[in-house]
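Peer 1: coords below, sequence missing:
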């Protein structure tokens, strides 16, 4: 079981769910992925910590505005959240929530890139982020669907210092990966397929031993299926949502490892 002590600079570091029903969603993810969870105290506004094989894997909080949809939030690592926020402004992004201290465990901010995608910023202190990756029941991949592809890539390079690698450059498939510590850690896809008016958005993938079996578990526990399981050049994938409507992707870990 690989344990990651700390995310590379600018890489995905943490995931949390903004939910209208934290109690139900805690049980849902525990039932589907076998996660355990702990509800923190009032000082952390009863934030839920999900753990996988005893290690921090994701979080859950009650969403601050009931008019907002339930959604998973993705955070990128920052060595200095305040400096990152300043870079966001300079690069044409929008600061939704400025840098703030979270009870000494880290500093966080929330921003929007120039193409409309929301993303969190986490400067780790005591809380180092997601500790397990690339395992069944753990985050496996992170991907931005960008309506303004070139502008989006330039933004993340400028603000988060990404090193990148182009893996597709045609009208049919345009894709750039973030490379950190010699590893592929995130991707940006040219999202020409998004309907007019739909902004860029981030997605994350959870690894599965069996995508089809996990889809059935999601149905059984009240979730829904946005994309039925299918074989792709990147393995067997499915798009799903929890009972609150928050979407995420599933991927077969064996397919990735065999590539």
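Peer 2: Perfect, I can see it now. This structure is a prediction, so every number in the text was calculated from the model and none was measured.
Peer 1: alpha carbons only for contacts and neighbour counts from here, please
Peer 2: Fine.
Peer 1: Spatially central residue for this structure, please.
Peer 2: The C-alpha lying nearest the average C-alpha coordinate of the chain belongs to residue 74 (CA atoms, centre = their mean; 3.6 Å).
Peer 1: was I right about that residue contacting residue 122?
Peer 2: No. With contacts counted by CA atoms under 8 Å, residue 74 stays clear of residue 122, the gap being 9.7 Å.
Peer 1: where do the contact lists of these two overlap?
Peer 2: 13, 14 (CA atoms under 8 Å, 6 or more residues apart in numbering).
Peer 1: that older thread, wait, what's in contact with the residue nearest to the centre of the chain?
Peer 2: Residues in contact with residue 74 (CA under 8 Å, 6+ apart) are 12, 13, 14, 15, 16, 119, 120, 202, 203, 204.
Peer 1: could you pull out the helices for this structure?
Peer 2: 22-33, 81-90, 149-160, 211-220, 253-257 (DSSP state H).
Peer 1: Work out the gap between stretch 26-46 and the centre of the chain.
Peer 2: Computed by CA atoms, centre = their mean, to the nearest Å, the chain-centroid distance of stretch 26-46 equals 17 Å.
Peer 1: What of stretch 219-227?
Peer 2: Offset of stretch 219-227 from its chain centre (CA atoms, centre = their mean): 19 Å.
Peer 1: Against residue 204, how distant is the nearest residue to residue 76 once chain neighbours are set aside?
Peer 2: Take residue 76 and drop its neighbours on the chain: the residue closest to it by CA to CA, 6 or more residues apart in numbering is residue 12, 4.4 Å away. As judged by CA to CA, to the nearest Å, residue 12 and residue 204 stand 10 Å apart.
Peer 1: Looking only at neighbour counts, state which of the two leads.
Peer 2: Using other CA atoms under 10 Å as the criterion, residue 12 and residue 204 rank with residue 12 on top: 27 against 22.
Peer 1: For stretch 109-126, which residues meet the burial criterion?
Peer 2: Across stretch 109-126, burial judged by 16 or more other CA atoms under 10 Å covers 109-124.
Peer 1: which residues touch that stretch?
Peer 2: Residues contacting stretch 109-126 (CA under 8 Å, 6+ apart): 13-14, 73-81, 84-85, 88, 92-100, 104-108, 146-148, 151-152, 155, 199-202.
Peer 1: List buried residues within these.
Peer 2: Counted by 16+ other CA under 10 Å, these give 13-14, 73-79, 81, 84-85, 88, 93-95, 98-99, 106-108, 146-148, 151-152, 155, 199-202 as buried.
Peer 1: In strands only, show me those.
Peer 2: When those are checked against strands (DSSP state E), the matches are 13-14, 73-77, 94-95, 98-99, 106-108, 146, 201-202.
Peer 1: okay, now the one to match up with it:
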């Protein structure tokens, strides 16, 4: 389970970059009730999405030449520079950083061996998001990749992550947890890319009270429902969406919440 008791290797932050950032703020505000607050004049336009006064994510405007709108998931590290070096040695790349972020922490943006972008956050004054695994907050993360075995080896070397297989009707799902933390600390999974040549990426999942209602509202707000609400036995009711700018994300009404 994803919590704010952050340990090394677990997600502790996420943010969105979009050329039309005002539109992104409007969409997620309407969908989840988030409110955007600037981090101040020294932050270069960066700020925080808050829900009931608690930070659930970050974001800022991104120039179109920097790439399409997307969510970036960050993983906790005690040493961002060492994690970046390990990623390069494991055939990943460093896209940005590591840099100090106004004393709040050190960050870097990397890609894995297949090209999926992800971030590293070494906590300073900011440990991570204020809330997880609650309605409107991050609750799961899923890597879509062409080679699960190669991805598992990469993230084990760079972040110490461990994987295990969980049987579901029709196949096996590869779950991910921090080193030595065991199944109770699972925070995400890895799935094969839907089609050959698909770009690999990390997909954030947000907890919701009603998957069907959120999917319908996302469509009404100008987003696209990529996978309609679907019940997964023992897991919950899931839908995958794309916001009006093109950033992908998923929502879930978890079985544990119904329990």
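Peer 2: Everything's here; your move. Remember, it's a predicted structure, so these values are computed and weren't measured experimentally.
Peer 1: Got a TM-score for the two of them?
Peer 2: TM-score for the superposed pair, counting by TM-score structural alignment, normalised by the length of the first structure: 0.90. Supporting figures: 255 aligned residues with a CA RMSD of 2.3 Å.
Peer 1: Can you check which residues contact both of residue 12 and residue 204 of the first structure?
Peer 2: In contact with both residue 12 of the first structure and residue 204: 74, 142, using CA under 8 Å, 6+ apart.
Peer 1: need the contact list for residue 224 of the second structure.
Peer 2: Residue 224 of the second structure neighbours (CA under 8 Å, 6+ apart): 218, 241, 242, 243, 244.
Peer 1: Touching, the first one and residue 225? I think so.
Peer 2: Put plainly, it is residue 218 of the second structure. Yes. Counting by CA under 8 Å, residue 218 of the second structure touches residue 225, with 7.5 Å between them.
Peer 1: Same drill for these two, tell me which one is more crowded.
Peer 2: Neighbours were counted for residue 218 of the second structure and for residue 225 using other CA under 10 Å; residue 218 has more, 22 against 19.
Peer 1: Distance check, the residue nearest to the more buried one when sequence neighbours are not counted against residue 143 of the second structure.
Peer 2: Excluding its sequence neighbours, the residue lying closest to residue 218 of the second structure (CA to CA, 6+ apart) is residue 31, at 6.3 Å. Going from residue 31 of the second structure to residue 143 of the second structure by CA to CA gives 23 Å.
Peer 1: Could you do residue 227 of the second structure as well?
Peer 2: From residue 227 of the second structure to residue 143 of the second structure the distance is 16 Å (CA to CA).
Peer 1: who's in contact with the closest residue to residue 208 of the second structure other than its chain neighbours?
Peer 2: Nearest residue to residue 208 of the second structure, sequence neighbours excluded (CA to CA, 6+ apart): residue 135, at 4.6 Å. Listed by CA under 8 Å, 6+ apart, the contact partners of residue 135 of the second structure are 206, 207, 208, 209.
Peer 1: Now neighbour count and distance to residue 179 of the second structure too, for those, in a markdown table please.
Peer 2: Converted to a markdown table, the contacts of residue 135 of the second structure look like this (neighbours: other CA atoms under 10 Å; distance: CA to CA, whole Å):
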| residue | neighbour count | distance to residue 179 of the second structure |
| --- | --- | --- |
| 206 | 23 | 24 |
| 207 | 23 | 25 |
| 208 | 24 | 28 |
| 209 | 16 | 31 |
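Peer 1: Adding distance to residue 174 of the second structure as columns, could you present those residues in JSON lines?
Peer 2: Listed next are the contacts of residue 135 of the second structure as JSON lines, based on distance: CA to CA, whole Å:
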{"residue": "206", "distance to residue 174 of the second structure": "19"}
{"residue": "207", "distance to residue 174 of the second structure": "20"}
{"residue": "208", "distance to residue 174 of the second structure": "23"}
{"residue": "209", "distance to residue 174 of the second structure": "26"}
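Peer 1: ok, so of those, who is nearest residue 251 of the second structure?
Peer 2: Among the contacts of residue 135 of the second structure, residue 206 lies closest to residue 251 of the second structure (CA to CA), at 4.7 Å.
Peer 1: For the aligned partner of that closest one in the first structure, list the residues it contacts.
Peer 2: Aligning on TM-score structural alignment places residue 206 of the second structure opposite residue 206 in the first structure. By CA under 8 Å, 6+ apart, residue 206 of the first structure lies in contact with 136, 137, 138, 139, 140, 141, 248, 249, 250, 251.
Peer 1: With residue 222 of the second structure instead?
Peer 2: 27, 243, 244.
Peer 1: if I look at the second one, how far off is residue 217 of the second structure?
Peer 2: Which is residue 243 of the second structure. 11 Å.
Peer 1: More neighbours: which of the two?
Peer 2: Neighbour count, other CA under 10 Å: between residue 243 of the second structure and residue 217, residue 243 has more, with 21 against 16.
Peer 1: For that one, which non-adjacent residue is spatially closest?
Peer 2: residue 223 (4.3 Å).
Peer 1: unless I'm mixing things up, that neighbour is touching residue 240, no?
Peer 2: No. Taking CA under 8 Å as the definition, residue 223 of the second structure is not a contact partner of residue 240, at 10.7 Å.
Peer 1: Would you map the strands across the stretch 101-250 of the first structure?
Peer 2: Under the criterion DSSP state E, counting those that start in this stretch, the stretch 101-250 of the first structure contains strands at 106-112, 118-124, 139-146, 163-169, 174-180, 183-190, 201-208, 224-232, 235-241, 247-252.
Peer 1: Among the ones you listed, which comes closest to residue 2 of the first structure?
Peer 2: strand 139-146 (12.2 Å).
Peer 1: Buried residues of that closest one, list them for me.
Peer 2: 139, 140, 141, 142, 143, 144, 145, 146.
Peer 1: which residues touch the spatially closest residue to the last one that is not a sequence neighbour?
Peer 2: Across the structure, with CA to CA, 6+ apart as the measure, the residue nearest residue 146 of the first structure apart from its sequence neighbours is residue 200 (4.6 Å). By CA under 8 Å, 6+ apart, the contact list for residue 200 of the first structure reads 115, 116, 117, 144, 145, 146, 147, 148, 191.
Peer 1: Next, count neighbours for the last one.
Peer 2: Think residue 191 of the first structure. Number of residues near residue 191 of the first structure (other CA under 10 Å) recorded here: 19.
Peer 1: Surely it and residue 152 touch.
Peer 2: No. The criterion here is CA under 8 Å, and residue 191 of the first structure misses it with residue 152 at 11.0 Å.
Peer 1: neighbours of residue 240 of the first structure, just the number please.
Peer 2: 23.
Peer 1: Tell me the spacing between the residue in the second structure sticking out farthest from the centre and residue 131 of the second structure.
Peer 2: Residue farthest from the centre of the second structure, counting by CA atoms, centre = their mean, is residue 41 at 26.3 Å. With distances taken as CA to CA, residue 41 of the second structure is found 25 Å from residue 131 of the second structure.
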